[in-house]
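# take a look and give me a structure for this.
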Amino acid sequence: MKRQIVLFFALAMFSACNKSTKSNATQQPTLADYRVGEKWVWKYKGVTTQGEIRSEGEDTREIVSVDGELGMTIGTDTIPVADMVKPDESETPKYDWPLEVGKKWKFENSWTSQDGTKGTQSQDVEVLSFQEETVEAGTFMAYKIQYKGTISNSRGYSADTDEVWWYAPEVKNFIKLTQTQEDFFYEEELIEYSKPQ
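All right, here's what the predicted structure looks like:
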């Protein structure tokens, strides 16, 4: 289930930053920023403090054309890119545009996983820095964004959370993610990014 939660946020991250303005703020991307053939591959691993591996593998996303409209493949699903880039009208959004160092906001979310488990989370968010970050896919300028708060679900699970996302406007996505929940640590890293010439 933790992998499903993280995948939800990874999708949300796709509707994240793209263009930097003169004030070093990053705006939400538009439909025109994506191209057919653009591809992202991450490796991920989730481990308990006792060393038990609960999730491990690779996650691939790619921009495709479906009946002339752009879509992003996520597993066996294809999500319209037009839906991903719609502005979030929430008062407690995942991203408060434009992104810039020092910005703070509150993120609150309710969700249902694929197995029907319902959950909520509430986190305080802060953009900590914008600097070079190196991952397996390369070196990118990235925002370091911290989410701290709580998460709970309908199965009685409740935990404090501390997540850090490194978001690179150049690739319109996160390049690294770390998440700590009680005795569980999850990490994801971009290992490949390619776009059509």
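# okay, CA-based contacts and neighbour counts for the rest of this
Noted.
# quick one: residues contacting residue 139.
Contact analysis of residue 139 by CA atoms under 8 Å, 6 or more residues apart in numbering lists 132-133.
# where's it relative to residue 82, distance?
Distance, residue 139 to residue 82, using CA to CA, to the nearest Å: 28 Å.
# now do residue 193
To residue 82, residue 193 is 21 Å away according to CA to CA.
# and these two? Which one has more around it.
Between residue 193 and residue 82, counted using other CA atoms under 10 Å, the more crowded position is residue 193 (19 against 15).
# not counting its neighbours along the chain, what's nearest the more buried one?
Nearest non-adjacent residue to residue 193, counting by CA to CA, 6 or more residues apart in numbering: residue 40, 4.7 Å away.
# residue 45 now?
Nearest residue to residue 45, sequence neighbours excluded (CA to CA, 6+ apart): residue 56, at 4.2 Å.
# other SSEs contacting the helix or strand harbouring the one you found?
Element membership for residue 56, per DSSP states H and E: strand 53-66. With contacts taken as 3 or more CA pairs under 8 Å, 6 or more residues apart in numbering; DSSP states H and E, strand 53-66 sits against strand 39-48, strand 69-74.
# now the angle from the first one to strand 69-74?
What separates the directions of strand 39-48 and strand 69-74 is an angle of 30 degrees, with axes from the mean of the first three to the mean of the last three CA atoms, to 10 degrees.
# how far does the top helix by length along the chain sit from its chain's centre?
Longest helix of the chain, by residue count under DSSP state H: helix 2-14. The chain centre lies 6 Å from the centre of helix 2-14; the measure is CA atoms, centre = their mean, to the nearest Å.
# next structured bit after it?
Counting by DSSP H and E, what follows helix 2-14 is strand 19-20.
# helices and strands around the helix or strand just after that next one, which ones?
Following strand 19-20 in sequence order, the next helix or strand is strand 26-27 (DSSP H and E). Identification of packing neighbours for strand 26-27 by 3+ CA pairs under 8 Å, 6+ apart yields strand 19-20.
# compare with the first, here's sequence two:
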Amino acid sequence: MKNQILMVLALVLLSACNDKTKSSITQQPTLADYSLGEKWVWKYKGVTTEGEVRSDGTDTRQVVKFGERLGMTIGKDTIPLSDIVKPEVSETPKYDWPLKVGKKWKYENNWTSQDGTTGSQSQNAEVLSYKEETVEAGTYMAYTIKYVGKTTNSRGYNADETEVWLYAPAVKTFIKLTQNQGDFHYVEELIKYSK
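You can find the predicted model right below:
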């Protein structure tokens, strides 16, 4: 009888843990969530269906002192961390906080590249799951967010697009991005994270 009670208790606890994983809700990171020296490194590669490599390299971001405040290095720029964590005021945001499984929204983005080309994205987004995901940097609990839509630009480009982002609250960013855009396939994966 004692073993049966322990077994039932174990099953109840396991199912409660499982329910918590499914119903997890994550708010947008705040300034207090970051620490000086925190660093992320991703590797990325983009290849056409013909095998032409269009991008291949690494991207590093790090929290640094920026005057009297904290900033984040992004490429050759340093952006105040307060700007990065500022809530996005948009009816069609990239991330619709708080994140939770089953949430759906519309993402739209208009942009201008350095050469003057303008473009836009229009995608339907959905949080599909929240579970352990493994990338080169380690194993993290992550939301799988799928975006499906179109990308167009002023040079006549028009492509269907599917993106899958794995967003890990523990590192406050995505740990993997897989994108298919027309004849182009792109993957970016977190290979190192340190605090």
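# may I have the TM-score of the superposed chains?
Taking TM-score structural alignment, normalised by the length of structure 2 as the basis, the two superposed chains have a TM-score of 0.87; 175 aligned residues with a CA RMSD of 1.4 Å.
# quick revisit: helix 2-14 and the strand holding residue 56 of structure 1, what's the angle between them?
40 degrees.
# mind listing what's buried in strand 53-66 of structure 1?
Buried residues in strand 53-66 of structure 1, counted by 16 or more other CA atoms under 10 Å: 59, 61-64.
# now these as CSV including distance to residue 126 of structure 1?
Converted to CSV, the buried residues of strand 53-66 of structure 1 look like this (distance: CA to CA, whole Å):
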residue, distance to residue 126 of structure 1
59, 26
61, 27
62, 29
63, 30
64, 33
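# check the residues you listed against residue 31 of structure 1 and report the nearest one.
Top of the list for closeness to residue 31 of structure 1, among those and by CA to CA, is residue 63 at 11.3 Å.
# now for the lengthiest strand in structure 1, which elements pack on it?
In structure 1, taking DSSP state E as the definition, the longest strand is strand 118-135. Secondary-structure packing of strand 118-135 of structure 1 (3+ CA pairs under 8 Å, 6+ apart): strand 104-112, strand 138-153, strand 184-194.
# chain center to that strand, what's the gap?
On CA atoms, centre = their mean, the centre of strand 118-135 of structure 1 falls 9 Å from that of its chain.
# quick check: it compared with structure 2, mean distance?
After superposition onto structure 2, strand 118-135 of structure 1 sits on average 0.4 Å from its aligned residues (mean CA distance after the TM-score superposition for structure 1).
# what does residue 168 of structure 2 correspond to in structure 1?
Under the alignment (TM-score structural alignment), residue 168 of structure 2 maps onto residue 168 of structure 1.
# residues near its match, how many?
25.
# for it, which non-adjacent residue is spatially closest?
Here the residue nearest residue 168 of structure 1, using CA to CA, 6+ apart, is residue 142, at 4.2 Å.
# roughly how far does the one you found sit from residue 96 of structure 1?
Noted for residue 142 of structure 1: a distance of 16 Å to residue 96 of structure 1, by CA to CA.
# likewise residue 186 of structure 1?
For residue 186 of structure 1, the distance to residue 96 of structure 1 - CA to CA - is 24 Å.
# and residue 37 of structure 2, what does it touch?
With CA under 8 Å, 6+ apart, residue 37 of structure 2 has these contacts: 62-64, 195.
# now residue 40 of structure 1
Contact partners of residue 40 of structure 1, counting by CA under 8 Å, 6+ apart, are 60-62, 190-194.
# redo the residues you listed as CSV? Include distance to residue 74 of structure 1.
Shown next, in CSV, are the contacts of residue 40 of structure 1 (distance: CA to CA, whole Å):
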residue, distance to residue 74 of structure 1
60, 7
61, 5
62, 8
190, 15
191, 17
192, 16
193, 15
194, 16
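# ok, so of those residues, who is nearest residue 9 of structure 1?
The shortest approach to residue 9 of structure 1 among the contacts of residue 40 of structure 1 belongs to residue 61, at 13.7 Å (CA to CA).
# in contact with residue 25 of structure 1, which residues?
Neighbouring residues of residue 25 of structure 1 by CA under 8 Å, 6+ apart: 98-101.
# same deal with residue 56 of structure 1?
Contacts of residue 56 of structure 1 (CA under 8 Å, 6+ apart): 43-46.
# what about those, which one has the most neighbours?
Sorting those by how many neighbours each has (other CA under 10 Å) puts residue 46 first, at 21 neighbours.
# would you agree residue 79 of structure 1 is in contact with residue 73?
Yes - at 6.5 Å, residue 79 of structure 1 and residue 73 qualify as touching, with contact defined as CA atoms under 8 Å.
# thank you kindly, that will do.
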